[in-house]
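1. after the sequence you'll find the predicted model.
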Amino acid sequence: MVDHQERDDGTLDQLLGAAAPSRTIVTPAIEDELARMTVAAKDEGRSADRPRRAKRTAAVGVILAVLLGGAGAATAATIGEWPWWAEKPDGKYFYTAPSGEACEVRIGKFESSDPAVEAIMRDVQGWEVALDDGAIAAAFEAEKETHRQFEADMRAQGNEPYVQSEAVLYELAIYRVIQEYADDKLAAQGVDLREVSNGPLELGWSGEIKCAEATGE
């Protein structure tokens, strides 16, 4: 099990609270590439005339879709501040981006046809957890390899693939690490969601990433 660290640090909240609003551009997810998870990642422009800058990304995911045979769906949007569901999230995680930005991830809006599954997934989310750098690096390499294979398969079929940026792949890696964190907690508790569910296991969730960097203040 990866040793992610719990933390209690108000500095990031202050940075994010002072961050400039930004323009959001939506990048469509590639379902064929991400059989396990569908994620809509958002890249954003930044304001140059403010002392602090912010980046926000949004995602919707399907947890363990391949293993569990289900495909739940949820939506998330980024307009200004945190979306409504992220004001009271089920999980909060932190990491430092390669650029040095301090980032916060909020997870929530679990949706399933089985309330028991929803409750379990909420319970196993981390709170104020700093994600392990090594786990992120490994997940990033895995996402890049997945995308390289996707590109190769598409070209072998005579199709020109959509090439995802490394920035987006890095964000997908963050969500992969968070999913693995929840999986580890489920395993530690001896919980198999397939045994809990009363039918086909479908579980949708939403995630939001918000980053900020101080620039000399």
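-> Great, that's in hand.
2. when you work out contacts or count neighbours from here on, use the C-alpha atoms and nothing else.
-> Fine.
3. ranges for the strands of this protein?
-> Here the chain has its strands, by DSSP state E, at 5-6, 24-27, 41-44, 52-62, 91-96, 102-112, 129-130, 203-214.
4. so Thr24 sits against Gly45, correct?
-> Yes - contact status for Thr24 versus Gly45: in contact at 6.7 Å, counting by C-alpha atoms under 8 Å.
5. more crowded one of the two?
-> Neighbours were counted for Thr24 and for Gly45 using other C-alpha atoms under 10 Å; Thr24 has more, 19 against 14.
6. how much space separates the nearest residue to the more buried one once chain neighbours are set aside from Ala58?
-> Sequence neighbours aside, Glu44 is the residue nearest to Thr24 in space, at 4.6 Å (criterion: C-alpha to C-alpha, 6 or more residues apart in numbering). Going from Glu44 to Ala58 by C-alpha to C-alpha, to the nearest Å gives 11 Å.
7. out of the two, which sits in the busier spot?
-> Ala58 (25 against 16).
8. in addition, the following structure is provided for comparison:
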Amino acid sequence: MGTTTDDEPRDLDPELATLLERAARPVTPVSAELRGELAAMTTALAADAERPVRRVRVPLVASLLAPLLVLGGAGAAFAAANIDWSSFWHNTTRWADWAEQPDAIVTYVLPGGGSCELRLGEVEFSPDPNRPAEIAVDERSAEATRAFFREGDVLAGIDLDAIIAESRTSDENFIENTDGSLTPFGYGTDAYDADVEFNDAVKQAVHVAVTKRLDGLGLPSAGLSWQSQEQCTGVAG
């Protein structure tokens, strides 16, 4: 709740005063440049309604475009000292049809000794028809991504440690408690799980690797998406 200035009436209903205060806060204007940045960004998150939401503080451009990173049962709330880390994992009980013959399989060992298998596929090209005219798209990006996945080592040459270090400085993760307050979690807080952090970094590394390959081919990534499924052992839950 913000502070009350001398110019504000003192007899306003508290809830109404809060609404008025929020309405008066400055809003970042959506310029042509911002619209371009929004359209240029792509997401390849696998949508799954059964996975709960992790609230992530991200830059304005990303927050306007991308859905929140989904990791567990919708609407979950935990106390900081009692986070159910099992809700951050999505171990599929059955591979989807496309994942039976995926374009790529990424396997990795977690800091805690567990291991994961991440399957990638269902690459699609579906650009936003309402994107700004200056945002380039190219349907060849989908086939180039499939070919890249099928080469084998998707994460070759990708520095996972650098991705983790960057996320620690740029991301602020919060969980909403039952009373509506926000509790931080992640590296540098009392609620931290190295396996969860590493698993997130691997998925981010896939995005980095695809973008790097497309850039090398002179192809844009706008309009590109793919799906993933994972099975991990030796993790919480």
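-> Great, that's in hand. None of the values given here were measured: they were computed from a predicted structure.
9. what's the TM between chain one and chain two?
-> Overall, the chain-to-chain superposition scores 0.52 on the TM-score scale (TM-score structural alignment, normalised by the length of the first structure); 147 aligned residues with a C-alpha RMSD of 3.8 Å.
10. out of the strands of the first structure, which gets nearest to Tyr170 of the first structure?
-> Nearest of the strands of the first structure to Tyr170 of the first structure, taken as C-alpha to C-alpha: strand 41-44 at 10.4 Å.
11. the residue lying closest to Glu213 of the first structure once chain neighbours are set aside: neighbouring residues, count only.
-> Spatial nearest neighbour of Glu213 of the first structure, excluding adjacent residues (C-alpha to C-alpha, 6+ apart): Glu101 at 4.9 Å. For Glu101 of the first structure, the neighbour count with other C-alpha under 10 Å is 18.
12. give the equivalent position in the second structure for Glu101 of the first structure.
-> Aligned by TM-score structural alignment, Glu101 of the first structure pairs with Gly114 of the second structure.
13. where do the helices of the first structure begin and end?
-> With helices called from DSSP state H, the first structure shows them at 11-17, 65-68, 115-123, 133-156, 166-188, 193-196.
14. please work out which of those helices is packed deepest.
-> Ranked by mean neighbour count, the helices of the first structure are led by helix 166-188 with a mean of 19 (mean count of other C-alpha atoms under 10 Å).
15. now do Gly17 of the first structure against Glu213 of the first structure, distance only.
-> In terms of C-alpha to C-alpha, Gly17 of the first structure sits 11 Å off from Glu213 of the first structure.
16. how far away is the residue nearest the centre of the first structure from Asp114 of the first structure?
-> Geometric centre of the first structure, nearest residue: Tyr175, 3.2 Å, by C-alpha atoms, centre = their mean. In this structure, Tyr175 of the first structure and Asp114 of the first structure are 23 Å apart, going by C-alpha to C-alpha.
17. and if you look at Asp153 of the first structure?
-> 36 Å.
18. what's the answer for Glu141 of the first structure, then?
-> For Glu141 of the first structure, the distance to Asp114 of the first structure - C-alpha to C-alpha - is 34 Å.
19. do the same with Phe140 of the first structure
-> If you go by C-alpha to C-alpha, the gap between Phe140 of the first structure and Asp114 of the first structure works out to 32 Å.
20. try Leu203 of the first structure
-> On the measure of C-alpha to C-alpha, Leu203 of the first structure and Asp114 of the first structure end up 9 Å apart.
21. so the two - more neighbours on which side?
-> Leu203 (24 against 16).
22. that one maps to what in the second structure?
-> Using TM-score structural alignment, Leu203 of the first structure lines up with Leu224 in the second structure.
23. which residues are in contact with the spatially closest residue to that match that is not a sequence neighbour?
-> The shortest distance from Leu224 of the second structure to any non-neighbouring residue, by C-alpha to C-alpha, 6+ apart, is to Phe125 (4.8 Å). Phe125 of the second structure is in contact with 139, 141-142, 223-225, counting by C-alpha atoms under 8 Å, 6 or more residues apart in numbering.
24. how about 10 Å then?
-> By C-alpha atoms under 10 Å, 6 or more residues apart in numbering, the contact set of Phe125 of the second structure is 137-143, 221-226.
25. check Val58 of the second structure too.
-> 64, 66, 68, 170-173.
26. the first structure: which residue goes with that one?
-> In the first structure, Val58 of the second structure lands on Glu33 (TM-score structural alignment).
27. returning to that earlier point: touching, the residue nearest to Glu213 of the first structure and Lys55? I think so.
-> Yes - using C-alpha atoms under 10 Å, Glu101 of the first structure is in contact with Lys55, at 9.2 Å.
28. mind listing the shared neighbours of these two?
-> By C-alpha under 10 Å, 6+ apart, the residues touching both Glu101 of the first structure and Lys55 are 210-213.
29. let's have these in a markdown table, adding neighbour count.
-> Shown next, in a markdown table, are those (neighbours: other C-alpha atoms under 10 Å):
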| residue | neighbour count |
| --- | --- |
| Lys210 | 21 |
| Cys211 | 23 |
| Ala212 | 25 |
| Glu213 | 19 |
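30. that concludes my questions; thank you for your assistance.
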